[in-house]
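Student: this one's sequence-less:
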């Protein structure tokens, strides 16, 4: 008969042997262990609420009602697929923000806001960038002329330009100075709001200028600009020196001072479907404005600003003559000898905002 203590040891040995056998029989292989481990981690992850990292953009719409100025500077920006550093029109708007709001010698002395109206296709990151630069960013609905969109081929730049007319809806301002994004300032331009040409005008009543298929004219208006010069011109361009590209009555829409008006906006939009050569289609919004404010035969003729405020196709000679703003693409000017001056302003803008960003201002 086997003693009790010995029987217990024998039982324990067999239990150990059986346990080892079952472990090696059913235990997963190393790659299975890894899979189970990963599955366990995933299960644990799924059981914990996931807090997504917020988009870096902190873009928030600006409330126009918070602005008290009776004047505003403004420009327009449409969306594209270029990033912040390659979008020359974004850079142009940023140059205007820098010059109008920050740069010594050109910044407003009267706390006049700089408004950028943008299409919904402009990325939040670009809107945030402009807002950080000090601009008031306003997102607007597209304003589309179907005949432009359906044209083939279409100049992509022209697809959105009619949306610029949304500025006339900003009726809280008495006057807006619209500046194209490809403009460089050489001096402060606050005085443009005191130019005699921007005074309120009474709408005329010439029967031949009234069209049945157009909305009624507003009773009064303000609209001032300058005539389109030739690419090669003397300063100032005049009739006598043959300096105008299309004569003295064709305005350039890159620099306008106007009175916002719901009635005027309604009149403009009634022209959008007029593709019957009434006002031409080569430069859509510019030609529309030339038709609406045609002179001498229209009922709302545009008024002429002093040439010192702005010039299109500027030359070094224009700049040296003291013109306060140059309507020209800094990245590809018609007169290449002007390019170093324009690029210098761009570089100053980049340097200023980079320093400001680092300081957390």
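Tutor: Cool, got the structure. Only a predicted model underlies this, so the values are computations on that prediction, with no experimental measurement involved.
Student: contacts and neighbour counts: CA atoms only from here.
Tutor: Noted.
Student: please report how far the nearest residue to residue 228 once chain neighbours are set aside lies from residue 304.
Tutor: Taking Cα to Cα, 6 or more residues apart in numbering, and ignoring the residues beside it in sequence, residue 228 has residue 252 as its nearest neighbour in space, at 5.0 Å. Taking Cα to Cα, to the nearest Å as the measure, residue 252 falls 11 Å from residue 304.
Student: structure two is appended below for comparative analysis:
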């Protein structure tokens, strides 16, 4: 039985009040929380040659056979170049870390340790469902972010295993961009997302522009600067606060383009217009799409898969490939001779 008109009129104020109450609740709880800004959160120390601990690191994943894994061979070559080869080894004792996933076979890890590397097996970084790529070998690349947790080191230089060195690289730790922490630019408050972890008040992240956007193999030297970095070469100050922030950027769907995986994440987190813009290292430290002009310009780390015959010989790649295989032959001979007792590390001063 329907209520009389007077009864319906009596209920209207209550309905309006209830509706206003629900609207207020929705507005209160759906409104983004104000960003957290703490000027004392995640502070860092400046680095110095006497008290700081430096490390150089690379990454190895997969379970490919021992003799056919180009990245494993490259990791051994990098070990040789950084720790043993007279013309490229570090000028001071700096550990070389090989960050490995659990899938890397024991014989590979044992070989790298025998060569002199410090092998560190780490847990995979769990990814959100929307982070995927069509390039199979990139599937584990986010595991590199574990380096940001290693606060036992003051600074870590990361470089991909497919890097050919032309000289010692440890002087990079003496550069201002690496030594001195940058202050987070909290004036760019609009760039701080409420669904991400708080950004630390200080950070160190220095890298090189990706030559993929500066002419690829045809880039000049020095190449022009670009907003995008290559994730195959960077220096950072490990920081648990920064690590938490980096992981939190994966919580929102397509906060960054997942195709190039951790490279996209780093380019987002340290974007030039953001609160923690990346610092540009000098061109001499590294070059992607390496060419002869880079060699002539004195670039220390040539980042290229020089074993890949499909690269062709343009831009001086043929000469670089020859240099790569010469270094590989020297590496194999050195470790074979050392294994068989014909030489020892003291003979090379390492």
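Tutor: It's in. Everything quoted here is computed from the prediction, not taken from an experiment.
Student: quick TM-score on the pair, please.
Tutor: The pair, once superposed, lands on a TM-score of 0.77 when counted by TM-score structural alignment, normalised by the length of the second structure; 281 aligned residues with a Cα RMSD of 1.7 Å.
Student: residue 232 of the second structure belongs to a strand?
Tutor: Yes: assessed by DSSP: H, G, I helix; E, B strand; the rest coil, residue 232 of the second structure belongs to a strand.
Student: centroid-nearest residue for the second structure?
Tutor: In the second structure, the residue lying closest to the centroid (Cα atoms, centre = their mean) is residue 231, at 4.9 Å.
Student: tell me the counterpart of the residue nearest to residue 228 of the first structure in the second structure.
Tutor: Here residue 252 of the first structure is matched to residue 230 in the second structure, going by TM-score structural alignment.
Student: on that earlier part again, okay, and the common contacts of residue 252 and residue 304 of the first structure?
Tutor: Residues touching both residue 252 of the first structure and residue 304 by Cα atoms under 8 Å, 6 or more residues apart in numbering: 225, 226, 227.
Student: which residues does the residue nearest to the centre of the second structure contact?
Tutor: Here residue 231 of the second structure is in contact with 262, 263, 266 (Cα under 8 Å, 6+ apart).
Student: how close does the last one sit to residue 227 of the second structure?
Tutor: Right, the one you point to is residue 266 of the second structure. Separation of residue 266 of the second structure from residue 227 of the second structure (Cα to Cα) stands at 12 Å.
Student: neighbours of residue 321 of the first structure, just the number please.
Tutor: When neighbours are defined as other Cα atoms under 10 Å, residue 321 of the first structure has 12 of them.
Student: let me fix that, I meant to ask about residue 294 of the second structure.
Tutor: Applying other Cα under 10 Å, we find 25 residues neighbouring residue 294 of the second structure.
Student: so it is in contact with residue 288, correct?
Tutor: No: assessed by Cα atoms under 8 Å, residue 294 of the second structure is found out of contact with residue 288, at 9.5 Å.
Student: shared neighbours of these two, anything?
Tutor: Counting by Cα under 8 Å, 6+ apart, the shared contacts of residue 294 of the second structure and residue 288 are residue 302.
Student: the top helix by length along the first structure aligns to what range in the second structure?
Tutor: For the first structure, the longest helix by residue count, based on DSSP state H, is helix 4-26. Residues of the second structure offer no counterpart to helix 4-26 of the first structure, counting by TM-score structural alignment.
Student: related to what we said a few turns ago, for the contacts of residue 231 of the second structure, pick the one with the most neighbours.
Tutor: Counting neighbours by other Cα under 10 Å, residue 262 comes out on top of these with 23 neighbours.
Student: show me what that residue lines up with in the first structure.
Tutor: That one, residue 262 of the second structure, aligns with residue 285 by TM-score structural alignment.
Student: repeat that for residue 277 of the second structure.
Tutor: In the first structure, the residue matched to residue 277 of the second structure (TM-score structural alignment) is residue 301.
Student: mind listing what that match touches?
Tutor: Residue 301 of the first structure neighbours (Cα under 8 Å, 6+ apart): 292, 293, 294, 295.
Student: residues near residue 324 of the second structure, how many?
Tutor: Neighbours around residue 324 of the second structure, by other Cα under 10 Å: 22.
Student: that one and residue 118 of the second structure, how far apart?
Tutor: Distance, residue 324 of the second structure to residue 118 of the second structure, using Cα to Cα: 23 Å.
Student: for residue 240 of the second structure, same thing?
Tutor: 22 Å.
Student: what does residue 222 of the second structure give?
Tutor: Per Cα to Cα, residue 222 of the second structure is found 34 Å from residue 118 of the second structure.
Student: more neighbours: which of the two?
Tutor: residue 118 (17 against 14).
Student: contacting residues around the helix or strand where the match of residue 262 of the second structure lies?
Tutor: Using DSSP states H and E, residue 285 of the first structure maps to helix 284-292. Residues from elsewhere that reach helix 284-292 of the first structure (Cα under 8 Å, 6+ apart): 158, 161-162, 250-253, 268, 271, 278-281, 298, 300-301.
Student: mind listing what the alignment partner in the first structure of residue 82 of the second structure touches?
Tutor: Aligned counterpart of residue 82 of the second structure in the first structure: residue 100 (TM-score structural alignment). Going by Cα under 8 Å, 6+ apart, residue 100 of the first structure touches 106, 107, 108, 114, 188.
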